[in-house]
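Novice: Show me the folded form of this:
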Amino acid sequence: MNVTIVDYKSGNISSVINSFKEVAQNKVKIEVTSDLSKIKSTDKVVLPGQGSFKSCVDALQSINGLVDCLNDFVMNKKKPLLGICVGLQMFADVGYEESETKGLGWIPGKVTKIDNQDGKYKLPHIGWNQINLVKESKIFKDIKDKSHMYFVHSYEFVPIDKNSISATTDYSSKHVCAVEKNNIYGTQFHPEKSDKLGLQIIKNFIDL
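Specialist: I've put the predicted structure just below:
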């Protein structure tokens, strides 16, 4: 089986690559590429994202045919894809970081700035926080409710369909930290920085 991490030059993804390779232990081929033919033929895709919503969307679009390739992979072939951090946020229709930017539109909704309640809460929301599991999700197998994961973000994904939410976290308000819709999975937190539990989530995705 092949798992492909999409490298579209959106910041440092070395910890994502290292974590997937650690979990795969040569039993699963982990490839890091933006080559469309390799993405088309792979079994699973990981879409990381660091930086702003706009910079990540722009970087995806700068590689000719990549957005169409990912759309086909997810919407037509219905193969599993995991979005991490801004990788999850780009599932939305639109994001409002830097400027209004169109997202991939896989899970209807928007990405808006976390309400810091007039400075009461520091942004970015950074560090360990507990997650509240709101529905059974394949990527949370053997993960207990109220487990702690590692976050770094100032913006949150607000999906229209609440059934796509698989976990929330509390910071200023209750916001979405994981989604699952058919073959589409996403985490706002960084599993690759979330110690053993994060590696378990990566394993769950590889094992799907």
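
Novice: can we go C-alpha only for contacts and neighbour counts from here?
Specialist: Fine.

Novice: Can you report how many residues lie near the closest residue to W106 other than its chain neighbours?
Specialist: Nearest residue to W106 in three dimensions, chain neighbours excluded: F91, at 5.0 Å (Cα to Cα, 6 or more residues apart in numbering). Number of residues near F91 (other Cα atoms under 10 Å) recorded here: 26.

Novice: Also P80?
Specialist: For P80, using other Cα under 10 Å, the count is 19.

Novice: Just confirm it contacts L70, I think it does.
Specialist: No. Under the criterion of Cα atoms under 8 Å, P80 makes no contact with L70, lying 10.9 Å away.

Novice: if we can go back for a sec, and the residue nearest to W106, which of the three is it?
Specialist: Secondary structure state of F91, per DSSP: H, G, I helix; E, B strand; the rest coil, is coil.

Novice: where does it sit relative to E192, distance-wise?
Specialist: 20 Å (Cα to Cα, to the nearest Å).

Novice: what does the host helix or strand of Q130 contact?
Specialist: According to DSSP states H and E, Q130 maps onto strand 125-133. Here strand 125-133 makes contact (Cα atoms under 8 Å, 6 or more residues apart in numbering) with 145-154, 166-171, 177.

Novice: how about 10 Å then?
Specialist: Contacts with strand 125-133, where a contact means Cα atoms under 10 Å, 6 or more residues apart in numbering, come from 114, 116, 140, 143-155, 165-172, 174-178, 189, 193-194.

Novice: So how do I select the buried members of those residues in ChimeraX?
Specialist: Per 16 or more other Cα atoms under 10 Å, the buried members of those correspond to this ChimeraX selection:
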select :114,116,140,143,148,149,150,151,152,153,154,155,165,166,167,168,169,175,176,177,178,189,193,194
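
Novice: Next, the second sequence, to be compared with the first:
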Amino acid sequence: MAEVIALIDYGAGNLHSVHNALKAAGAEVTVTADPYVVRAADRIVLPGVGSFKACAQGLNAIPHMIEAMTERVHVGGAPFLGICVGMQLLADRGLEHGVTPGLGWVPGEVRLIEPTDLAIKVPHMGWNDVAVLPHAKDHPVIEEGEAYFLHSYHFAARDWHDVAAMTDHGEGLVAAVAKGNVLGVQFHPEKSQAYGLATLRRFLEWYP
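Specialist: Presented below is the predicted three-dimensional model:
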């Protein structure tokens, strides 16, 4: 029986492109805003573009969705993937348009990219390297490569061991976080061509 991949629909702008990319990677995807579907899912994917505050509000607006996600991931052990702002929401809080609480699954906060070199443009947009950190070299999903990024805020993790990969944009920026069965990528696998599809395939084959 095929696995149920729950792609959470909370109004994120990249929902359909992530859906198409997961299908291209071989997944049978259920796009859902139903917490009961999420509680029964084999894997959960949280997309996200735009501001941390707007995405957090959208997720909170779905009754019992965060409780369902938390139960399925932290009690049921389902593999979880957060993409772009979906990754940022894993933090304790975001500092975009005021202070907004996040899920608190990966300790840290989401801050504005503030390069010291004025030649470095914000947002960080375009293709950039994904460099896997030594302690995460054996992670089954995250590998070295080049991916597409588009963000003005970055994940400042509290614990270095939760960071799986970095990229460089005038300074080191977190490209991926990993904590148990929870994974988050700042880049857009749905826009990262062969590297992105390979990342999604590895996620679909991951049994943490």
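
Novice: Next, the TM-score between them, please.
Specialist: Overlay of the two chains. TM-score (TM-score structural alignment, normalised by the length of structure 1): 0.93; 201 aligned residues with a Cα RMSD of 1.1 Å.

Novice: that older thread, shared neighbours of P80 and L70 of structure 1, which are they?
Specialist: Joint contacts of P80 of structure 1 and L70 (Cα under 10 Å, 6+ apart) are V45.

Novice: Next up, the contacts around L197 of structure 2.
Specialist: 21-26, 189-191, 203.

Novice: what's the answer for I84 of structure 1, then?
Specialist: Per Cα under 10 Å, 6+ apart, neighbours of I84 of structure 1: 16, 46-50, 90, 178, 185-192.

Novice: one more time with 8 Å, if that's ok
Specialist: I84 of structure 1 neighbours (Cα under 8 Å, 6+ apart): 46-49, 186-191.

Novice: what's the distance between it and V74 of structure 1?
Specialist: For I84 of structure 1 relative to V74 of structure 1 (Cα to Cα), the value is 15 Å.

Novice: next one: G83 of structure 1
Specialist: Counting by Cα to Cα, the gap from G83 of structure 1 to V74 of structure 1 is 12 Å.

Novice: Please say which of these two ends up with more neighbours.
Specialist: Neighbour totals were compared for G83 of structure 1 and V74, and G83 leads with 22 against 19 (other Cα under 10 Å).

Novice: my read: that one touches P48, true?
Specialist: Yes. With contact defined as Cα under 8 Å, G83 of structure 1 reaches P48; the gap is 5.8 Å.

Novice: what's around V18 of structure 2, how many residues?
Specialist: 22.

Novice: and what of G48 of structure 2?
Specialist: For G48 of structure 2, using other Cα under 10 Å, the count is 27.

Novice: how about it, what does it touch?
Specialist: With Cα under 8 Å, 6+ apart, G48 of structure 2 has these contacts: 12-15, 55, 82-87.

Novice: Go through those residues and flag which are in strands.
Specialist: Here DSSP state E is the test, and those give 82-83 as lying in strands.

Novice: quick one: which of the contacts of G48 of structure 2 is nearest to T30 of structure 2?
Specialist: Closest to T30 of structure 2 out of these is L15 (11.5 Å), distances taken as Cα to Cα.

Novice: circling back: quick one: the helix or strand following the strand holding Q130 of structure 1 to structure 2 mean distance?
Specialist: Once strand 125-133 of structure 1 ends, the next helix or strand along the chain (criterion: DSSP H and E) is strand 148-153. Superposing on structure 2 and averaging over aligned pairs (mean Cα distance after the TM-score superposition for structure 1), strand 148-153 of structure 1 comes out at 0.3 Å.

Novice: Where in structure 2 does the next helix or strand after strand 148-153 of structure 1 align, residue-wise?
Specialist: For strand 148-153 of structure 1, the following helix or strand on the C-terminal side (DSSP H and E) is strand 155-159. The aligned range for strand 155-159 of structure 1 in structure 2 is 153-157, by TM-score structural alignment.

Novice: Now do the helices in structure 1.
Specialist: 14-24, 36-41, 53-61, 66-71, 86-89, 195-207 (DSSP state H).

Novice: okay, those helices in TSV with distance to Q130 of structure 1 next?
Specialist: Shown next, in TSV, are those (distance: least, Cα to Cα, whole Å):
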stretch	distance to Q130 of structure 1
helix 14-24	21
helix 36-41	33
helix 53-61	24
helix 66-71	31
helix 86-89	18
helix 195-207	12
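
Novice: out of those, deepest packed?
Specialist: helix 86-89 (a mean of 27; mean count of other Cα atoms under 10 Å).

Novice: That one against structure 2, how far on average?
Specialist: Helix 86-89 of structure 1 sits 0.4 Å off on average (mean Cα distance after the TM-score superposition for structure 1).

Novice: Please name every helix or strand in contact with that helix.
Specialist: The contact analysis (3 or more Cα pairs under 8 Å, 6 or more residues apart in numbering; DSSP states H and E) places helix 86-89 of structure 1 against helix 53-61, strand 155-159, strand 184-187.

Novice: Counting by contacts, list what the shortest one packs against.
Specialist: To tie it back to what came earlier, the one meant is strand 184-187 of structure 1. strand 81-84, helix 86-89, strand 173-181.

Novice: Tell me the residues of structure 2 aligned with it.
Specialist: Strand 184-187 of structure 1 covers residues 182-185 of structure 2 once aligned (TM-score structural alignment).
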